[in-house]
Structure formats: structure tokens, C-alpha cells
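K.L.:
model the structure of this input:
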Amino acid sequence: MSDRPRLLLVDDDLTFGEVLQKALVKRGFEVFVAQTVEEGLAQAARLTPEYAVIDLRIGHDSGLVLIKKLKELDANTRIVVLTGYASIATAVEAVKLGAVHYLTKPADADEIVAAFHKEEGDVGVAIKDKPLSARRMEWEYLQKVLLEHHGNISAAARALGMHRRTLQRKLDKRPVKE
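P.N.:
Predicted structure coming up:
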């Protein structure tokens, strides 16, 4: 092991992971990459990283599980969540579980490194003039219900009164732009 800070990167996108790994190595980290939740858990237990970059959706699994496990291994691990599926519900849960920041893809290495060191919120963040669209609000609500049922699509579908496959189709789509 080197004296460089250890960083665990868990993302199922192989190309994105390789590019981000190289960029983070250039910024002084010793980077270990995993492409599944199971690989991420095994590496975390072996390495006890100081930093972690976790994709929110890893295949069909949730990166939120990793946040909780990493914090159990070492409460001082600085975790940034990256996602192409941003929602208010998942951002709130990620921070509640111990992530220091939540970034939407594409995020570059400099944004990620800066996010590791953010200690406080930014009161200068702009508040949007118009509310979310009805389609975006539906997507956000589906995400909230899914989180309430611990990622169990069947249970969430029952709670919503819809067929499981219908919910799955709605969740597989990218979030509606605001």
C-alpha cells in the first residue's frame, strides 16, 4: 500500500470507471475499482478506504447499500454519490446515510475532489422559478415509494396500486428533465 489516500470507486460503467480512475490517480489518490455491489463490499472490507465514489444505480442494485456499509466499516470515510438518475428522495437518503455530497453525471474529477472537502451547504444555490413538471413529480414520487420499500419493486407496486411491470418500466426510464 502506498501513502496516497485510498479511494474506492464503484460504478458498473466500465469506460466511465476507467476514465475516472485515471483522473483521480492524477489527483493523488490510490484508486480501487469495483463494478458490482458485492465487489465494492469486498474491497471496502479489505481496504477501509478514506474516500469513496459510489454510483447510485449499480446494475439493478442500489449504491445506497454501500454507503451504509462503508460508514459501518469506518465512520470517517468521505463518500460522494454519483448518479445519472438523480432524484430528491435518493439525494436525501444518500446524505442521511452518510454521503458528504451527491453529484449528477457527468461530473468531472475536480468536482468530485471538491465535493469530498465540502463541509457545509451552499446558501447561494439558486432556487428555480418554476415548479417541477407533473411527469417529473411522478418520477420523484415513484423513487420515494421505492425507497420506502427498500428497493423492493413488487412491494412498491402494491403500495402504489399498479402492476409490477408497469412500475419497472417507469423506473427504467431516465428521469424526466425538470
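
K.L.:
going forward, measure contacts between C-alpha atoms and count neighbours the same way
P.N.:
Noted.

K.L.:
any idea how far Ile67 is from Met137?
P.N.:
Relative to Met137, Ile67 is positioned 26 Å away (Cα to Cα, to the nearest Å).

K.L.:
okay, these two: which has more neighbours?
P.N.:
Neighbours were counted for Ile67 and for Met137 using other Cα atoms under 10 Å; Ile67 has more, 27 against 17.

K.L.:
how far does stretch 22-42 sit from its chain's centre?
P.N.:
Centroid separation for stretch 22-42 versus its chain: 14 Å, with Cα atoms, centre = their mean, to the nearest Å.

K.L.:
and what of stretch 123-130?
P.N.:
Mean-position distance between stretch 123-130 and its chain equals 23 Å (Cα atoms, centre = their mean).

K.L.:
try stretch 3-16
P.N.:
Relative to the centre of its chain, stretch 3-16 is centred 13 Å away, using Cα atoms, centre = their mean.

K.L.:
got the buried residues for it?
P.N.:
Arg6, Leu7, Leu8, Leu9, Val10, Asp11, Asp12 (16 or more other Cα atoms under 10 Å).

K.L.:
in CSV: those residues, plus distance to Val80.
P.N.:
Formatted as CSV, these follow (distance: Cα to Cα, whole Å):
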residue, distance to Val80
Arg6, 14
Leu7, 11
Leu8, 10
Leu9, 10
Val10, 11
Asp11, 12
Asp12, 16
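
K.L.:
Proceed likewise with the subsequent sequence, for comparison:
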Amino acid sequence: MTDQTPALNSSEDMTLLIVDDDKPFQQRLARAMEKRGFTTETADSVQDAAGKIAQNAPAFAIVDMRLEDGNGLDVIEQLRQRRPDARAIVLTGYGNIATAVTAVKLGAIDYLAKPADPDDIVAALARKPEDKAQPPENPMSADRVRWEHIQRVYELCDRNVSETARRLNMHRRTLQRILAKRAPR
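P.N.:
Next up is the predicted model:
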């Protein structure tokens, strides 16, 4: 661990569930976390994770957002129901603010973009709720913030384009063009 990484109390439960359908990434992350003192278990799917949580809910979880059989947020929700004190973070290669907000509301303590450094993951898992994360080195551009806001409203409207356009006071075709484009950097 680096000097900047907060240490976890070695006397606490160090069980960790890693849920990711990218097997090579999952295995590399498991080895890295074991070197940092965790007792790891892995799952490839929402169903596999649900079974492991039902058997023995871990103290920590690292969950990929998009899994072959569903959404990583379902895993976060199941973990929160079985073990309310568990500390979980969401990893994703497809980040947006709406999903991050949902993840936090369901009980995730942080939301990191893939590929995340193991030291950053440990820091996120160890961070106390009252401690704030460091501001990003490269914050989002104004165009990206606008795009994220539109995506959030779109998700809140259950992906209904007409309703989203009405709430944003935007023409429906304009919204469709924005939604069809990739996210700005």
C-alpha cells in the first residue's frame, strides 16, 4: 500500500466479494486484494453473487456495473439487505452520474472507473463516511456535465424520450440526437 492509502483495521472482518464477468481482470484484482490482506471470493454473475451473499455476506464488495445476467446494482442491493454494514464499491467502464447516484442510494460507498488501481480501491473501501474523496485531477468538461444531466433525467423518466424532452424543455428530436451521440470528454 502507498503512504496515502488509509489502512483497514486488520482485526476487522476482511472478507471481500469481487463480482466481475471479465475473468482475467477479476483474477488479477483478487490476487492484488489478497496481497493487501483481504480474504477474497469471486463471482461472475448476479446469480452467482447472490448465492455467495446468501451463504456468507462479505464485509466488503467490489462489483462491476454491467454483468452478463444483469446489473451490478442488484448485487449491491442484495448485499445491503443481508449485511447493512458492508462496504461496497461499484466499478464500471461505462460511467455516468445517474448510475453513480443510484449506486450510492442503494448503498455503495464509492463509484470508480475501470481499470481502477488496487490502491485506489482499498482507499475507497477504507475511507470513513465523513471523509470526502479527493477532487478529480481531470474534472468533467461543461459539455460532459450537460450530457450527464440529460442522461440522469432520461433514466429518471424510465428512458421515455418524450417525457424527458418535456421535463428538459427541449424538442424531442434534439434530445434524440443528443442521446444518439457518444458522451463528450
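
K.L.:
tm score of chain vs chain?
P.N.:
The TM-score (TM-score structural alignment, normalised by the length of the first structure) is 0.76; 162 aligned residues with a Cα RMSD of 3.1 Å.

K.L.:
just the ones of the buried residues of stretch 3-16 of the first structure in strands?
P.N.:
Among the buried residues of stretch 3-16 of the first structure, DSSP state E puts Arg6, Leu7, Leu8, Leu9, Val10 in strands.

K.L.:
adding distance to Leu142 of the first structure, write those residues out as JSON lines.
P.N.:
Output for these, formatted as JSON lines (distance: Cα to Cα, whole Å):
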{"residue": "Arg6", "distance to Leu142 of the first structure": "36"}
{"residue": "Leu7", "distance to Leu142 of the first structure": "32"}
{"residue": "Leu8", "distance to Leu142 of the first structure": "30"}
{"residue": "Leu9", "distance to Leu142 of the first structure": "27"}
{"residue": "Val10", "distance to Leu142 of the first structure": "25"}
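
K.L.:
show me which pair in these is furthest apart.
P.N.:
The largest separation in these, counting by Cα to Cα, is between Arg6 and Val10 at 13.1 Å.

K.L.:
spit out the contact partners of the counterpart of Val19 of the second structure in the first structure.
P.N.:
Alignment note (TM-score structural alignment): Val19 of the second structure maps to Val10 of the first structure. Going by Cα atoms under 8 Å, 6 or more residues apart in numbering, Val10 of the first structure touches Gly17, Val33, Ala34, Gln35, Thr36, Val37, Gly40, Ala52, Val53, Ile54, Asp55, Ile58.

K.L.:
excluding chain neighbours, what is closest to Gly63 of the first structure?
P.N.:
In space, not counting the residues next to it along the chain, Gly63 of the first structure is nearest to Leu56; the distance is 4.4 Å by Cα to Cα, 6 or more residues apart in numbering.

K.L.:
cool, Arg66 of the second structure as well?
P.N.:
Among residues not flanking Arg66 of the second structure along the chain, Gly72 sits closest, at 5.9 Å (Cα to Cα, 6+ apart).

K.L.:
what about the strands in the second structure?
P.N.:
Secondary structure of the second structure by DSSP E: the strands cover 15-19, 39-43, 60-64, 66-67, 70-71, 87-92, 108-113.

K.L.:
pick the most deeply packed of the ones you listed.
P.N.:
Most buried of the strands of the second structure by mean neighbour count (mean count of other Cα atoms under 10 Å) is strand 60-64; its value is a mean of 27.

K.L.:
which other helices and strands contact that one?
P.N.:
For strand 60-64 of the second structure, the contact count by 3 or more Cα pairs under 8 Å, 6 or more residues apart in numbering; DSSP states H and E identifies strand 15-19, helix 72-82, strand 87-92 as packing neighbours.

K.L.:
counting contacts, what elements does the longest one pack onto?
P.N.:
With contacts defined as 3+ Cα pairs under 8 Å, 6+ apart, helix 72-82 of the second structure has these neighbours: helix 46-55, strand 60-64, helix 97-105.

K.L.:
what residues does the counterpart of Glu41 of the second structure in the first structure make contact with?
P.N.:
Applying TM-score structural alignment, one finds that Glu41 of the second structure aligns to Phe32 in the first structure. Counting by Cα under 8 Å, 6+ apart, Phe32 of the first structure makes contact with Arg6, Leu7, Leu8, Leu9, Gln21, Gln43.

K.L.:
pull the contacting residues for the third one.
P.N.:
Taking Cα under 8 Å, 6+ apart as the contact definition, Leu8 of the first structure lies against Val31, Phe32, Val33, Ala34, Gly40, Gln43, Ala44, Pro49, Tyr51, Ala52, Val53, Ile54.

K.L.:
quick check: the closest residue to the third one other than its chain neighbours vs Thr36 of the first structure, distance?
P.N.:
Put plainly, it is Val33 of the first structure. Spatial nearest neighbour of Val33 of the first structure, excluding adjacent residues (Cα to Cα, 6+ apart): Leu9 at 4.8 Å. As for Leu9 of the first structure, its distance to Thr36 of the first structure is 10 Å (criterion: Cα to Cα).

K.L.:
thank you kindly, that will do.
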